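In: Below are the sequence and a predicted model; questions follow.
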Amino acid sequence: MNQPTNQSTQRYRWAKRARDTVAPSVAAAAHGNLIELGGGYDFPDTLPDIVPEAMAAAELKRETLQYGPLYGLEDLRDAIVDYLCQDGITATRENILVVNGAKHALDLACRVFLEPGDSVIVAAPTYMNAVRILNHAEAHFISIPQDAEGMDTEILRDCLQARHDAGEPLPKLLFDMPDFHNPTAIAMSAARRERLVELATDYDFVIIEDDPYRHIRFDGEPVPPIKAFDKNGRVISLGTVSKILAPGLRIGWVNADPAIIRRMASHKSDGGTSPLLQRIVVQLFRNGTVGRHIATLSSVLRVHRDAMIDAIREHLPGTSVYSPNGGYFLWIWLPPQIDADELVRRAANEGVSIISGRLCFAEEPPGSFLRLAYSFSGTTGIVEGVKRLGRAYAAMRSEVGGPTNRLV
């Protein structure tokens, strides 16, 4: 008797874009007590109580259990306008499109702007999921290095001018995260933000400003968003409640010129973002939960950041790490002889999940890096996780040798 199997022998005629893009299988953890220091999940202990808001939304079932309006609930669009106003952004309801998280917004922007082979400017390194989405759009990458002020706009200008002088096509889009950048956690200077808008005007491209971490700030004063310098509709600003409330709510937004909003809305294939979730988020904005949650989360994550940096100092000698003023992540420079991918594998065997920096480069990475997240695990888990990582790292380092510890 033939045994059933979940593995098909069928030969499918894949689309070109799907031939080499396969999601990994869900595998059992190699360790019974896996500590998560890789993904940028929210800290479970601070997730908001939304039961009252959910019950109130359920009472409006004629609205919340139907298909949602294409652009989003008017109340939520108005609440987002008010939220943006806190950062000095002037917008109206017509500038706002509600979407299923910021990644959905980036995908829509690709649909309306990019043909296969069009060029997109990204930082080196950049957000790993943006690389995936832009790859699916068959974009050509122009990678620009960063320094302590963010993307190097003078290197970008020289690159753009060289392409112009050579008669090469200029890029259509630039993607970046200016506040507590994922993965480096760098906050771009105000001068660089203003310069990016000038370059977008001079060389005719559109900036996609993805800003999920802006309000998760521990130290220092905020600088205006890139959108604040935009006078001619050159900036598409993406926002989300994933990092300031809860990722499971799946509510994000686009703030852009109405002509862009209408084009992006026409490419939504979801029948309208869930009105039930939208109504919950409207209430969380209106009753002050969003502001209170941001303050609480920022206070907690400051402690997490400090615990992780202290643990790195103790258990990862020979590495460097940038100490950020906010956000979810630390970017770790490894000694050049340590292969990050191999360290990820060995760390999993020790019971800790981390992410190789190789995934954060659109093109060939120039060195060996790790991205660690202090957002999900508590301080005890962070310290134990870095200790486990340190065991894997020490084993590799003993095989190849390495320098003494240095922290920046």
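Out: On my side now, so go ahead. Numbers count the residues shown, from 1 in each chain.
In: from here on, contacts and neighbour counts on C-alpha atoms
Out: OK.
In: What is the burial count for residue 136?
Out: When neighbours are counted by other CA atoms under 10 Å, residue 136 registers 15.
In: Tell me how far residue 311 lies from residue 156.
Out: 36 Å (CA to CA, to the nearest Å).
In: go on, residue 208?
Out: Distance of residue 208 to residue 156, computed by CA to CA: 16 Å.
In: Tell me which of these two has more neighbours.
Out: residue 208 (24 against 19).
In: Please tell me I have it right and that one contacts residue 238.
Out: Yes: between residue 208 and residue 238 there is a contact at 7.3 Å, judged by CA atoms under 8 Å.
In: Overlap of the contact sets of those two?
Out: Counting by CA atoms under 8 Å, 6 or more residues apart in numbering, the shared contacts of residue 208 and residue 238 are residue 106.
In: Give the buried residues for the lengthiest strand in the chain.
Out: Counting residues, the longest strand found in the chain (DSSP state E) is strand 140-147. In terms of neighbour count (16 or more other CA atoms under 10 Å), strand 140-147 has its buried residues at 140-144, 146.
In: need the next SSE after the host helix or strand of residue 154, C-terminal direction.
Out: Here residue 154, judged by DSSP states H and E, is contained in helix 153-165. Moving toward the C-terminus from helix 153-165, the first helix or strand encountered (DSSP H and E) is strand 173-176.
In: surely residue 320 meets residue 333?
Out: Yes: between residue 320 and residue 333 a contact is recorded at 5.0 Å, counting by CA under 8 Å.
In: Tell me where this protein has helices.
Out: 51-58, 61-64, 74-85, 102-113, 128-136, 153-165, 190-203, 258-266, 275-286, 289-315, 340-350, 379-400 (DSSP state H).
In: count of neighbours near residue 309?
Out: Residue 309: 22 neighbours (other CA under 10 Å).
In: what do you get for residue 380?
Out: Residue 380: 11 surrounding residues under other CA under 10 Å.
In: Same question for residue 207.
Out: What residue 207 shows, counting by other CA under 10 Å, is a neighbour count of 25.
In: let's bring in a second one:
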Amino acid sequence: MAIDAHFTGIRAAIQNELSQATSSIRVAVAWFTDQTLFTTLLEKLAAEVSVLVVIRNDVINLNPTGIDWQQLIDAGGTLFFSQESPHLHHKLCVVDDKKVISGSYNWTYGAQRNQENIVVSDQHELVKSFRAEFDNLLSQAEEVSNITQTAAVAPPATNSALEYEALMEIEYKNKDEASDRKKQSYRELVLAGNAAYFQKRYDEAESYLQQALALKQDGIDAHEILAGLYWRTEQFQKSVDIAKKAEALGLKSAELWNALGLAYDGLKQFREAIHCFDQAIKLAPHLSTPYRNKFISQQGNRQTKDADLTALEGGRIATEAIRKYKNGGNNDLLLHAYMDRAFLHSDLPEARKHAQEALALFNRIPVKHQDMHDLEDINAVLNEKPRF
């Protein structure tokens, strides 16, 4: 059973949950203007997923520049208008009768600019309760088969406050679409997320990466960076969850296994961590970093002799990489080889020497490509505070 709270990247989190639906999506929100989420519902309808939506009949939800709700009806979805009193103010969604999404977040462009939250849970009793409430709303709502005919009989509610919000939604939508044009592809979102992660702008990085995964559910590099981000921010269980999710999708890489190992190490589940680092080593035997991390976990598990053997092998591989790339080649692998050699070296002066080499290389990297986590690790050695 899992319960996840989201305070940033909420639209991407909702889209991610919707994209995984296999049988049904039930939505009840006061206001729904977000074309991106609406498009996801249309895509699920095309995949023969049942979609039911309950909204208010007012000018925010229904206006000439807003969502074409007839499109949802014509695609096989079911639209309901809530009763006028008491007013619908829910923001809930039940997916496959197995997950619930709820919180303060309306599915609007304006909500993206507020301090909002959602909770996503697969807790059975909670899902059951929200499904019951959705059914209760449905029993009191009016099904709409033709938007034009319904509007002629029951025009969308309006007043100065609703009209103002409707105009603001149009403005927010235009800004959002302009922003989307700048970040059209999965690759661009991943690069933006990675750049933000390098600079420790974690909320921004998470938002970009969740958006990337909403576009491409099996994007391996987005999973890798996100797992590392959660580890760096000590959200170890979330790091485990994202790595396991990638594994369930059939994604495998040394980086993912390494990230999962770090998360287990953070949870002090050292045996699981060591297993993950061994898997990373199998996939990328030329990389010294999994050896370094395995060494740390073995020390945490009090496997002193095994840790010493790991340090020797990892040190040998790091030395080979330094020899290979010192005169040109892959600066990223070279920098990490220096740092792995520093962490695995028992002699502190020698470790600091390797850290100095890493620092000199770091300073030659263009600022926009510098990973500030590397600088943090370098300073840990130079300040005689190795992270093991």
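Out: Nice, I can see it. Keep in mind that what you see is a predicted model, and the values were worked out from it rather than measured.
In: Give me the TM-score for this pair.
Out: After superposition, the two chains reach a TM-score (TM-score structural alignment, normalised by the length of structure 2) of 0.27; 178 aligned residues with a CA RMSD of 7.1 Å.
In: ok so, going back, dump the helices of structure 1 into CSV; add distance to residue 173 of structure 1 as well.
Out: Below are those laid out as CSV (distance: least, CA to CA, whole Å):
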stretch, distance to residue 173 of structure 1
helix 51-58, 38
helix 61-64, 35
helix 74-85, 23
helix 102-113, 8
helix 128-136, 10
helix 153-165, 12
helix 190-203, 9
helix 258-266, 13
helix 275-286, 29
helix 289-315, 30
helix 340-350, 30
helix 379-400, 37
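In: closest one to residue 369 of structure 1 among those?
Out: Closest approach to residue 369 of structure 1 among the helices of structure 1 is made by helix 340-350 (6.0 Å; CA to CA).
In: what is the orientation angle of the closest one with helix 379-400?
Out: 120 degrees (axes from the mean of the first three to the mean of the last three CA atoms, to 10 degrees).
In: Give the buried residues for helix 340-350 of structure 1.
Out: Going by 16+ other CA under 10 Å, helix 340-350 of structure 1 has these buried residues: 340-341, 343-350.
In: tell me which of these is nearest to residue 51 of structure 1?
Out: residue 348 (36.1 Å).
In: quick one: the closest one from residue 153 of structure 1, how far?
Out: According to CA to CA, residue 348 of structure 1 stands 38 Å off from residue 153 of structure 1.
In: can you check residue 320 of structure 1 too?
Out: Between residue 320 of structure 1 and residue 153 of structure 1 the computed distance is 25 Å (CA to CA).
In: Please apply the same query to residue 203 of structure 1.
Out: Distance from residue 203 of structure 1 to residue 153 of structure 1, by CA to CA: 13 Å.
In: Ok, residue 235 of structure 1 next?
Out: Going from residue 235 of structure 1 to residue 153 of structure 1 by CA to CA gives 16 Å.
In: Same question for residue 385 of structure 1.
Out: Distance from residue 385 of structure 1 to residue 153 of structure 1, by CA to CA: 37 Å.
In: Neighbour count for these two, which is higher?
Out: Each of residue 385 of structure 1 and residue 153 has its neighbours counted (other CA under 10 Å); residue 385 has more, 24 against 20.
In: Was I right to think the more buried one contacts residue 35?
Out: Yes: assessed by CA under 8 Å, residue 385 of structure 1 is found in contact with residue 35 at 5.8 Å.
In: Give the burial count for residue 278 of structure 2, as a bare number.
Out: Counted by other CA under 10 Å, the residues lying close to residue 278 of structure 2 total 20.
In: Wait, a helix at it?
Out: Yes: assigned with DSSP: H, G, I helix; E, B strand; the rest coil, residue 278 of structure 2 falls within a helix.
In: For it, list the residues it contacts.
Out: By CA under 8 Å, 6+ apart, the contact set of residue 278 of structure 2 is 290, 294.
In: gap between it and residue 321 of structure 2?
Out: Per CA to CA, residue 278 of structure 2 is found 19 Å from residue 321 of structure 2.
In: Kindly report the same for residue 213 of structure 2.
Out: For residue 213 of structure 2, the distance to residue 321 of structure 2 - CA to CA - is 33 Å.
In: and what of residue 374 of structure 2?
Out: Using CA to CA, one gets 17 Å for the distance from residue 374 of structure 2 to residue 321 of structure 2.
In: Which of those two has more residues huddled nearby?
Out: Neighbour count, other CA under 10 Å: between residue 374 of structure 2 and residue 321, residue 321 has more, with 21 against 17.
In: Do I have it right that the more buried one meets residue 337?
Out: Yes: assessed by CA under 8 Å, residue 321 of structure 2 is found in contact with residue 337 at 6.3 Å.
In: Residue 344 of structure 1 and residue 355 touch, don't they?
Out: Yes: counting by CA under 8 Å, residue 344 of structure 1 does reach residue 355; the two are 6.5 Å apart.
In: Quick check: end-to-end length of stretch 190-210 of structure 2?
Out: 9 Å.
In: Would you mark the buried spots in it?
Out: In stretch 190-210 of structure 2, counting by 16+ other CA under 10 Å, buried: 190-200, 202, 204-210.
In: In strands, which of these appear?
Out: Going by DSSP E, the strands hold none of those.
In: So which of those belong to helices?
Out: Using DSSP H, 190-198, 202, 204-210 are the members of the buried residues of stretch 190-210 of structure 2 that sit in helices.
In: State the three-state secondary structure for residue 92 of structure 2.
Out: Per three-state DSSP, residue 92 of structure 2 ends up strand.
In: could you list every residue that touches it?
Out: By CA under 8 Å, 6+ apart, the residues touching residue 92 of structure 2 are 27-29, 100-103, 130.
In: one step back: could the buried residues of strand 140-147 of structure 1 go into JSON lines alongside distance to residue 370 of structure 1?
Out: What follows is the buried residues of strand 140-147 of structure 1, written out as JSON lines (distance: CA to CA, whole Å):
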{"residue": "140", "distance to residue 370 of structure 1": "25"}
{"residue": "141", "distance to residue 370 of structure 1": "22"}
{"residue": "142", "distance to residue 370 of structure 1": "22"}
{"residue": "143", "distance to residue 370 of structure 1": "19"}
{"residue": "144", "distance to residue 370 of structure 1": "19"}
{"residue": "146", "distance to residue 370 of structure 1": "16"}
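In: what's around residue 74 of structure 2, how many residues?
Out: In terms of burial, residue 74 of structure 2 registers 11 neighbours under the definition other CA under 10 Å.
In: check contacts around it.
Out: Contacts of residue 74 of structure 2 (CA under 8 Å, 6+ apart): none.
In: Alright, that wraps it up for me.
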